[in-house]
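> have a look at this fold, sequence not included:
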């Protein structure tokens, strides 16, 4: 068995010291492992949401209207998903991360320090959606190993959306 990450160990301690027993067919360790993966997914998703919303506000150039609307559709959908991911962590009996500091530690996405040109925005959002897809795929594997079907379902849906977003963004660059 693989060694638990620092995040997973912290969540495992939280899962087993809350006093009320959670008996949903997953062990404390399984719940902590899945919640740790979902926490990374939440951090990546929030970071992508924020970057997409930023680009929606600040995009310029000949594709302004197309990108402004595309980015709005993507950040609106992402905003709705954040709640589902956080609530799944809570359903597993653990606390969801909810601060910029936690997201910065957990996210695999690096935000730009300046407002990029429109084509660079597309490239960054493409990479961001691919990063979230990879995070979802890794989390899905852990959830499947634990037999956590509701999390597998949630992550399958998220994976589908981020792969579709990546395809649409990639198409703009071809």
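Here it is on my side, so go on. What you see is a predicted model; the values in this text were computed from it and never measured.
> from here on, just use CA atoms for contacts and neighbour counts.
Will do.
> quick one: furthest residue from the center of this protein?
Distance from the C-alpha centroid of the chain, by CA atoms, centre = their mean, peaks at residue 62 (30.6 Å).
> for it, which three-state class applies?
coil (DSSP: H, G, I helix; E, B strand; the rest coil).
> assign the residue lying closest to residue 144 once chain neighbours are set aside to helix, strand or coil.
Leaving out its chain neighbours, the residue that sits closest to residue 144 by CA to CA, 6 or more residues apart in numbering is residue 152, at 6.1 Å. What three-state DSSP gives for residue 152 is helix.
> also this one, for the comparison:
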């Protein structure tokens, strides 16, 4: 059923497509964080294993929230690995070692890439697409990624 929420159908479709790309990014980052959790090795294994678990749990919540935001706008969320890989701007390939530092650098780079993408689009949602709700949502999502990136960065000092 069409969402009649004061935003044109065309704008809703654009927002939903943009959010689908964000969902894909979040899913790829979630998967890479799970990989780090499962495969990290080294003298700090236990602490990093738990740390990566906290991060992937946060990302799982983000994934659910982004998908639900798409549904609130009257569109369907992509939900296949093929769709995610077609929509994401991240890469699956990290080519790092199984040590915490390699994983942290890879994950930090992805968080920062997502942050730049989010920041570049916040105003577009509110002004061009007339969707202040998504603009606010993306602002909060950006702040969450800033905190997650900070936590990763702190491990590199």
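Received the coordinates, thanks. Only a predicted model underlies this, so the values are computations on that prediction, with no experimental measurement involved.
> next, the TM-score between them, please.
The TM-score (TM-score structural alignment, normalised by the length of structure 2) is 0.90; 155 aligned residues with a CA RMSD of 1.7 Å.
> hmm, back to that, the residue nearest to residue 144 of structure 1 -> structure 2?
Under the alignment defined by TM-score structural alignment, residue 152 of structure 1 is paired with residue 135 of structure 2.
> which residues does that match contact?
Residue 135 of structure 2 makes contact with 122-126, according to CA atoms under 8 Å, 6 or more residues apart in numbering.
> do residue 156 of structure 1 as well
Residue 156 of structure 1 neighbours (CA under 8 Å, 6+ apart): 136, 140.
> name the element it belongs to?
helix 149-173 (DSSP states H and E).
> list the buried residues for that helix?
Going by neighbour count (16 or more other CA atoms under 10 Å), the buried part of helix 149-173 of structure 1 is 151-152, 154-156, 158-159, 161-163, 165-166, 169.
> report the angle between the lengthiest helix in structure 2 and helix 132-154.
Identified as the longest helix of structure 2 according to DSSP state H is helix 9-39. Angle of helix 9-39 of structure 2 versus helix 132-154, following axes from the mean of the first three to the mean of the last three CA atoms, to 10 degrees, is 20 degrees.
> the most centrally placed residue in structure 2 and residue 110 of structure 2: what is the separation?
Residue closest to the average C-alpha location in structure 2 (CA atoms, centre = their mean): residue 26, at 2.8 Å. Distance of residue 26 of structure 2 to residue 110 of structure 2, given as CA to CA, to the nearest Å: 9 Å.
> neighbours of residue 93 of structure 1, how many?
Number of residues near residue 93 of structure 1 (other CA atoms under 10 Å) recorded here: 21.
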